[in-house]
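> Okay, sequence plus prediction incoming.
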Amino acid sequence: MKTHRIITDKLAQARQRGSCVFAANEAEGQALRRRVRAGELANPYHGVFVDAQYWNTLNGTEQACHLARCLAERYPSWVFAGPTAAALYGFDHQWSIHRSGLYLASSVRSRSSSNGVHHIFMPSIPLCETQGVKVTSVSRTLVDCALILPFANALPIFDSAFRRGSCAADGLRSLCAELHRDTSAADRVLQYVDPLSENGGESLARAVMIEEDFPVPQLQRVFANPRNSREWYRVDFAWQFPGGYTVVAEYDGMAKYSDPAMTGRRSIQAVVNQQNDRERKLYEWGVNRIVRLSYDDVVQRWPLVDKLTGAGLPRNIQA
């Protein structure tokens, strides 16, 4: 079988596995590098190759997982950690956390970062496996994410893990105590983790609210028709203040309007009409203000701040 046919088959098989390929010998390596120069293949890591057009369709999380699966095959002793392990576990997070590269557990303190791979020192590596890839335990993965990532990126990972029942707060606190280092960042995330958050977008929105000094919202509060308890709506975020003044915020990911799995294949107009009917009823049932937040509102921050302050939410800004 000619080399080009072998490579084509390997690329197709790797794609089915959600992985990349590496050269089995020098002849394959030369052929793969020629395809990179021709623009047919991408070379996202030293010695690792993937169809360029396919690679560009993947988001940051998918790319990180493809690389990890390939490198796990090439280097069986590698144990992935931190944000990379969180991606392999399938915890909700923002794709951007993978821009800095992959994370590995290392029992050698002096290992430095190179070629887009960062080493996290741990004298004893708590070994687990997911998707056939070696990773650190869920607890260690979460703690490392809290220590590496900003609060707003770490909270969605924690919410997702707790929502699945993959860990417990006491276990994480015990692990933090064993590390004999500053784990205040992990303590802060544990203070606010909430398994009621339904997805990473809602968790990110709540993290930004916290960082912008708004009161922590109640999640998934139910509002019911006072004349018919069987008619009710559950909202993403709610605040109720003395005197009964109630503010609701809804996080509108674009999937709410475009993903058939979420829209039931209804048209965008039908979804909007149902949304308007829902808002009308919430106002009738005692809600005073409803704020709709988009992903752009959250990541840009100032639109979120303007909308929430405009709805009357106070901010606990320290002088």
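Received, thanks.
> C-alpha only now, for contacts and for neighbours.
OK.
> Need the three-state assignment for E231.
Using DSSP: H, G, I helix; E, B strand; the rest coil, the secondary structure recorded for E231 is strand.
> give the contact list for it.
E231 makes contact with 224-225 under the criterion Cα atoms under 8 Å, 6 or more residues apart in numbering.
> Tell me the spacing between it and T61.
Using Cα to Cα, to the nearest Å, E231 is found at 39 Å from T61.
> And H98, by the same measure?
Taking Cα to Cα, one finds H98 at 7 Å from T61.
> Equivalent analysis for S77, please.
Distance, S77 to T61, using Cα to Cα: 22 Å.
> Between those two, which has more neighbouring residues?
T61 (22 against 10; other Cα atoms under 10 Å).
> Next one for the comparison:
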Amino acid sequence: MRVNIAMNQFLDEAQQQRRCAVMPTRAVRQALLRRVRTGEIVSPMRGLYARASYWKSLDTVERNRHVVRAKSRQHPEWVFGGLEAVCMHGLDHDYALHSSNLTVLSPTHAQAKPVHGITHICMPNCNYAVIDGVKVLPLAQTVAMGLRSFDFVNGMQIANCALRHGLTKQEIGDCMSRLGNCGASAWRVLEYGSDRCENGGESRAYGVMLDEGVAPPLLQ
């Protein structure tokens, strides 16, 4: 009974803090694992837990944020990049881009393959912003990394959202130059990106038209 009370308190605290439960005691962990087997509890990543009913109520972005907040609590020194930074900054993107892996930036080393769902990317002298207590790549660098990583249409969604919220093309371009290895598609997004697209859907449609060779529409 005491273990059940402790487990529920553990899960309640995590929900209140909008994260997955992490770092349980041994007794609580065993209780959680039993309930994972029955489907009452989900474990979206090794060592992370949430009530199945609560987890089902979250969309893809909020699930990602819950995992990131939990991993940040476990590893406060980590700086998140990739889609994790995109989500924490609230940038529009296609949910289909998500996988079960997280991107963490490291000043000293990189990994060719994810280990326990974590991909480490080497980025010396990495700056960071703090959002909800989580260290993430600053906004302009997040966009630059997104344009380098994703195709034209997906990059357009991310860039237009950032432009709509006040980021400038100059800031993005400077970060792209420092980041390096940004292909023609990334620079084309920067050329045609617009703060006039009202949402991610409009940005995606705009990007698809351009990608298919249609003359750029006049945005209101």
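Noted; the coordinates are in hand. Here the structure is a predicted model, which is why all the values come from computation and not from measurement.
> In structure 1, what residue spans correspond to strands?
All strands of structure 1, identified by DSSP state E, fall at 21-22, 41-45, 48-51, 102-106, 117-121, 127-130, 133-136, 218-219, 222-225, 228-234, 237-240, 246-252, 289-294.
> number of nearby residues for P303 of structure 1?
15.
> Count the residues that sit near the residue nearest to G82 of structure 2 when sequence neighbours are not counted.
With sequence-adjacent residues excluded and distances taken as Cα to Cα, 6 or more residues apart in numbering, G82 of structure 2 is closest to T103, at 5.7 Å. Neighbours of T103 of structure 2 under the rule other Cα under 10 Å: 20.
> For T103 of structure 2, give its distance to V130 of structure 2.
Taken as Cα to Cα, the span from T103 of structure 2 to V130 of structure 2 is 16 Å.
> Y206 of structure 2 now?
To V130 of structure 2, Y206 of structure 2 is 31 Å away according to Cα to Cα.
> more neighbours, those two?
Remark: of Y206 of structure 2 and V130, Y206 carries more neighbours, 22 against 13, as counted by other Cα under 10 Å.
> Helices of the stretch 51-200 of structure 1, start to end?
Along the stretch 51-200 of structure 1, counting by DSSP state H, counting those that start in this stretch, helices occupy 52-55, 60-74, 82-89, 138-148, 151-164, 169-178, 184-192, 200-211.
> and among these, the most buried is which?
With neighbours taken as mean count of other Cα atoms under 10 Å, the helices of the stretch 51-200 of structure 1 reach their highest mean count in helix 82-89, at a mean of 26.
> what angle sits between it and helix 138-148?
Interaxial angle, helix 82-89 of structure 1 versus helix 138-148 (axes from the mean of the first three to the mean of the last three Cα atoms, to 10 degrees): 140 degrees.
> So what touches helix 82-89 of structure 1?
61, 64-65, 68, 93, 97-98, 102-104, 130-131, 135-136, 138, 140-145, 148, 157.
> And that helix against structure 2, how far off on average?
Here the mean offset of helix 82-89 of structure 1 against structure 2 after fitting is 0.9 Å, by mean Cα distance after the TM-score superposition for structure 1.
> How far does that helix sit from its chain's centre?
Here the centre of helix 82-89 of structure 1 is set off from its chain's centre by 9 Å, with Cα atoms, centre = their mean, to the nearest Å.
> That one to strand 102-106, inter-axis angle?
Going by the same axes, to 10 degrees, helix 82-89 of structure 1 makes 110 degrees with strand 102-106.
> so helix 82-89 of structure 1 versus helix 60-74, what angle?
90 degrees.
> Grab the most central residue of structure 2 for me.
E84 (1.7 Å; Cα atoms, centre = their mean).
> before we move on, back to that, residues in contact with the residue nearest to G82 of structure 2?
Contacts of T103 of structure 2 (Cα under 8 Å, 6+ apart): 80-84, 118-121.
> For those, give me a markdown table that also has distance to A110 of structure 2.
Shown next, in a markdown table, are these (distance: Cα to Cα, whole Å):
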| residue | distance to A110 of structure 2 |
| --- | --- |
| F80 | 13 |
| G81 | 13 |
| G82 | 14 |
| L83 | 17 |
| E84 | 17 |
| I118 | 11 |
| T119 | 8 |
| H120 | 5 |
| I121 | 5 |
